[in-house]
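Chemist: need a structure here:
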Amino acid sequence: MIKNYPKFSKVQLHQIIKTELLRVKILAFNSAQIAHDTATHKENIAENKYDTLGLEAAYLAYGQTQRVIECDQDIQLFENLKVKNFEEDTSINIGALVVLQYDESIQLLFISPCAGGAKIQYCDQEISLVTTTSPIGKQLLGKYKDDEIELVINGIKQTKQIIEVI
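Modeler: Coordinates of the predicted model:
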């Protein structure tokens, strides 16, 4: 296990991620409801062709409703993900918790089927969810512990070493 890191429980990690996905869905639902209420409020009935507040709120309500649907899909995808620990000879794929090191920094990434870019806190560590369609996800897919990946971030080439796959 990694020095100075707690023992990670994949079951707990999955539960925390599911809880975060549900929290995001609730926020999206509440935002959709507020936008819908704004769009249908009697004070927002257009008085002339330049009065577009109600129309704009309707577009926003539609977009927020689509976000709720996406959140439902994310939750379903994640619930179908089997919790498993990775062995030394198992390549990185969806469901892996990957620990990268570059310079003196450590980065924790969970290879997720959805919700790329989301961040969660677990065992006092920030873990970023990445999908296999993201640049870093594509690079990690199929790699093993002790492999290296190269990324260009803000025009700067970084080499990161995979120090743990959980």
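Chemist: only C-alpha atoms from now on, for both contacts and neighbour counts.
Modeler: Fine.
Chemist: what's the first helix or strand after the longest helix seen in the chain?
Modeler: When the chain is parsed with DSSP state H, its longest helix is helix 10-40. From helix 10-40 onward toward the C-terminus, using DSSP states H and E, the following helix or strand is helix 53-79.
Chemist: helices or strands up against that next one?
Modeler: Helix 53-79 sits against helix 10-40, with contacts defined as 3 or more CA pairs under 8 Å, 6 or more residues apart in numbering; DSSP states H and E.
Chemist: what is the burial count for the residue lying closest to L140 once chain neighbours are set aside?
Modeler: Counting by CA to CA, 6 or more residues apart in numbering, the nearest residue to L140 once its immediate chain neighbours are dropped is I92, at 6.5 Å. I92: 22 surrounding residues under other CA atoms under 10 Å.
Chemist: following up with a second sequence; could you model it the same way so I can compare the two?
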Amino acid sequence: MDKFLLQQQVLERLAEDLERVEQAARAAHETATHEENIAENKYDTLGLEAAYLATGQARRAEAIRQAMAHWRQFRPHPYDTSRGIQLGALVCLTDADGKRQQLFLGPDGGSMTLGSGTQRVQVISGEAPLGRAVLGKCEGDEVSIQIGAIRQQFEVLWVQ
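Modeler: Model prediction:
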């Protein structure tokens, strides 16, 4: 599986998200500033609510722009067994039931599931609980995470 292709898919998905958020921010701003939405009394809050929404959407758009900048600068390196799993690694885990999952560790802001052919790859950051758990591990190592009251165990099958 090509890490560069995965990185490009993350950037494309973030660009799509940014476009949607910017459209929503513009619509909320237009609603907030439209003359028909000027408050006539203290209970008329449509304009105020739209302004809050526009502000939130603008913040979300900035967060996506930051994530895109990090992903553009990101350079995944080949797996180095002496360092173990690092950001940029493509990892295959298996659980106790034999169910496999593939992870691509990257910078913050790119948490999503991508398809590559018939395979699914979960993109996570090194700050995610599972991301933190696999950092520094090698093929054959056990990985354990606690999610609520449940402890999940995985084995690292392979790393690229």
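Chemist: list the contacts for the residue nearest to L140 of the first structure?
Modeler: For I92 of the first structure, the contact set (CA atoms under 8 Å, 6 or more residues apart in numbering) comprises 98, 140-144, 165.
Chemist: so which of the residues you listed are in strands?
Modeler: Secondary structure defined by DSSP state E assigns 98, 165 of the contacts of I92 of the first structure to strands.
Chemist: contacts only, for F104 of the second structure.
Modeler: By CA under 8 Å, 6+ apart, the contact list for F104 of the second structure reads 88-91, 121-124.
Chemist: which one in the first structure is aligned with it?
Modeler: Aligned by TM-score structural alignment, F104 of the second structure pairs with F110 of the first structure.
Chemist: could you measure its match against V24 of the first structure, distance?
Modeler: Applying CA to CA, to the nearest Å, the value for F110 of the first structure to V24 of the first structure is 18 Å.
Chemist: quick one on the thing from earlier: after the one helix or strand the match of F104 of the second structure maps to, which helix or strand is next?
Modeler: Element membership for F110 of the first structure, per DSSP H and E: strand 105-111. Sequence order places strand 119-122 as the next helix or strand after strand 105-111 of the first structure, per DSSP H and E.
Chemist: let's see the ChimeraX selection covering just the buried ones among the contacts of I92 of the first structure.
Modeler: Only the buried entries of the contacts of I92 of the first structure go into this ChimeraX selection, using 16 or more other CA atoms under 10 Å:
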select :98,140,141,143,144,165
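Chemist: where helices are concerned, which of the contacts of I92 of the first structure count?
Modeler: Per DSSP H, those map to helices at L140.
Chemist: S105 of the first structure: which of the contacts of I92 of the first structure is nearest?
Modeler: Closest approach between the contacts of I92 of the first structure and S105 of the first structure, by CA to CA: V98, at 13.7 Å.
Chemist: counterpart of L129 of the first structure in the second structure?
Modeler: By TM-score structural alignment, L129 of the first structure lines up with V123.
Chemist: contacts for the host helix or strand of that match next, please.
Modeler: Using DSSP H and E, V123 of the second structure maps to strand 119-125. For strand 119-125 of the second structure, contacts defined as CA under 8 Å, 6+ apart pick out 87, 101-115, 131.
Chemist: before we move on, what about stretch 20-31 of the second structure?
Modeler: 37, 47, 50-51, 53-55, 57-58, 60-61.
Chemist: which of these are buried?
Modeler: The neighbour count (16+ other CA under 10 Å) marks 37, 47, 50-51, 53-54, 57-58, 60-61 as buried among the contacts of stretch 20-31 of the second structure.
Chemist: now the angle from the strand holding V123 of the second structure to strand 112-116?
Modeler: 150 degrees (axes from the mean of the first three to the mean of the last three CA atoms, to 10 degrees).
Chemist: so the strand holding F110 of the first structure versus strand 125-130, what angle?
Modeler: Compare the direction of strand 105-111 of the first structure with that of strand 125-130 by the same axes, to 10 degrees and you get 50 degrees.
Chemist: now strand 105-111 of the first structure, how far from the centre of its chain.
Modeler: Taking CA atoms, centre = their mean, to the nearest Å, the mean C-alpha location of strand 105-111 of the first structure is offset from the chain mean by 12 Å.
Chemist: now the residue most central in space within the second structure: how far from V123 of the second structure?
Modeler: By CA atoms, centre = their mean, the second structure has its centre lying nearest to S111, at 1.7 Å. Per CA to CA, S111 of the second structure is found 5 Å from V123 of the second structure.
Chemist: same question, D44 of the second structure
Modeler: Note on D44 of the second structure: its distance to V123 of the second structure, by CA to CA, is 43 Å.
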